[in-house]
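K.L.:
with the input below, show me the fold.
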Amino acid sequence: MSERQGEVVIIPFLRDDTRGAVTVTLDCVDDPAAIGKHPSAHGFPCCTAAVDYPGKGYRSLFGWVQLVRSTDNSSAGAAFDMDPFYLFEDAPAPYAFFGINPTLFDAPSRAERVPLTWTAHSYLAWTPMDEVGRRVLPLAGFSWGFDIDSGRRITLHEVQALTTVDWDAHLPYLGASYPGWAFDTWQPRQ
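P.N.:
Here you go, the predicted model:
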């Protein structure tokens, strides 16, 4: 059984004095096969974050950095870990998705429904191409996730916009995890 369905949140951002927005849609999975998941994913969350930005070509290259804190991760929920797209989890880049106005898509699930708390911090960022080094400059971020209670019920967390404080708290971990990259503090401009 799942609670909460069909939440949509729009988060504005500014890059190069041009406005864009991220539209986050959080739903419960009602047809796992339709999104390429096993039937056990029924009722788990499905998050889609679409980028709307009028820049063209390289001016619309963005990436998604996603970190997850879960009671079944390496720290038993005490800290966030990187959440790379599983096909590229050994890639030496912090982006889970990267491209022209890339869409973040994630549908976390577990084969067994045992008590669990799972929280993602998802950040839209960009990397300047006219520099020698590789830098990640955050533009927008949001938190989302789910809980499984002792009755095996799944409850989705409300989507919430993240702040500079949230991003900056991840900087030591990001720098240690990707030493070939620089991670800027977040300078939001609206």
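K.L.:
C-alpha from now on. contacts and neighbour counts both.
P.N.:
OK.
K.L.:
okay, strands next: where are they in this structure?
P.N.:
Ranges of strands in the chain, per DSSP state E, are 2-3, 7-15, 18-28, 45-52, 61-70, 81-82, 97-100, 104-106, 116-126, 134-148, 154-156, 160-161, 181-183.
K.L.:
tell me which of these lies nearest to Leu171.
P.N.:
Put simply, out of the strands of the chain the one that sits nearest Leu171 is strand 181-183, at 6.7 Å, with distance taken as Cα to Cα.
K.L.:
please give me the structure for this one as well, since I'd like to look at both together:
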Amino acid sequence: MILPFTHDGEPGSVTVDLEQVDDPLTIGKHPATRGFPCCTSAVTYPGRGYRAMFGWVQFVRSTDNSSGGADFDMDPFILFEDAPSPYAFFGYRPTLFDAPSRAERRPMAWLAHSFLAHTPLDREQRYVMPLTGFSWGFDVDAAGDITVRPAAALTAADWDEHLPYLGTTHPAWEFDKWRAGAQP
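P.N.:
You can find the predicted model right below:
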């Protein structure tokens, strides 16, 4: 899947690749995680330097989370889960990489909302402006079989549903509504 976006008047895109992992060792996972999905989302953008600094905000709704799958939670990169940032990944044309798994294969539904966003450096308050987004996930049935949910484009309404939660969990940040093609 390829998702277009516009930033600073220039077109960019996100290429989303989902796969069901046959050899977990090749991605740094334990062999028992065979069959779980792996998502790699690469950014293509002609801007250079700080203009190409983006971040990935990812939410997960899972039937094994604290709400039993009723609500989305932040999905921070485990090494930085205590950092006060909404970004799971941030950098120069950053790649989102995620390979969720569970030690036990119990029935569950797992859905991610992944959004590419920009934080301008010239603002007094930390600010997140969404650019594009997609959903993806997997389901585990009673037999332990895993079905990968295909990637699907998200809309402004999907991002806006997360705004109250973002405001509560990251009060030092300001979150913009998603306006396709908007400039900071």
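K.L.:
export the strands of structure 1 to a markdown table and tack on mean neighbour count and distance to Gln190 of structure 1?
P.N.:
Formatted as a markdown table, the strands of structure 1 follow (neighbours: other Cα atoms under 10 Å; distance: least, Cα to Cα, whole Å):
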| stretch | mean neighbour count | distance to Gln190 of structure 1 |
| --- | --- | --- |
| strand 2-3 | 16 | 33 |
| strand 7-15 | 17 | 6 |
| strand 18-28 | 19 | 8 |
| strand 45-52 | 22 | 15 |
| strand 61-70 | 23 | 18 |
| strand 81-82 | 20 | 28 |
| strand 97-100 | 17 | 22 |
| strand 104-106 | 19 | 22 |
| strand 116-126 | 22 | 15 |
| strand 134-148 | 21 | 10 |
| strand 154-156 | 23 | 29 |
| strand 160-161 | 16 | 14 |
| strand 181-183 | 18 | 21 |
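K.L.:
which residues touch the most centrally placed residue in structure 1?
P.N.:
Here the mean C-alpha position of structure 1 is nearest to the C-alpha of Ser122 (Cα atoms, centre = their mean), at a distance of 2.6 Å. Taking Cα atoms under 8 Å, 6 or more residues apart in numbering as the contact definition, Ser122 of structure 1 lies against 64-67, 141-143.
K.L.:
that older thread, in CSV: the strands of structure 1, plus distance to Asp90 of structure 1.
P.N.:
Converted to CSV, the strands of structure 1 look like this (distance: least, Cα to Cα, whole Å):
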stretch, distance to Asp90 of structure 1
strand 2-3, 33
strand 7-15, 29
strand 18-28, 27
strand 45-52, 23
strand 61-70, 15
strand 81-82, 11
strand 97-100, 14
strand 104-106, 18
strand 116-126, 19
strand 134-148, 18
strand 154-156, 29
strand 160-161, 29
strand 181-183, 15
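K.L.:
corresponding residue for Pro39 of structure 1 in structure 2?
P.N.:
Taking TM-score structural alignment, the alignment pairs Pro39 of structure 1 with Pro31 from structure 2.
K.L.:
run a quick neighbour tally on that match.
P.N.:
Counted with other Cα atoms under 10 Å, residues neighbouring Pro31 of structure 2 total 13.
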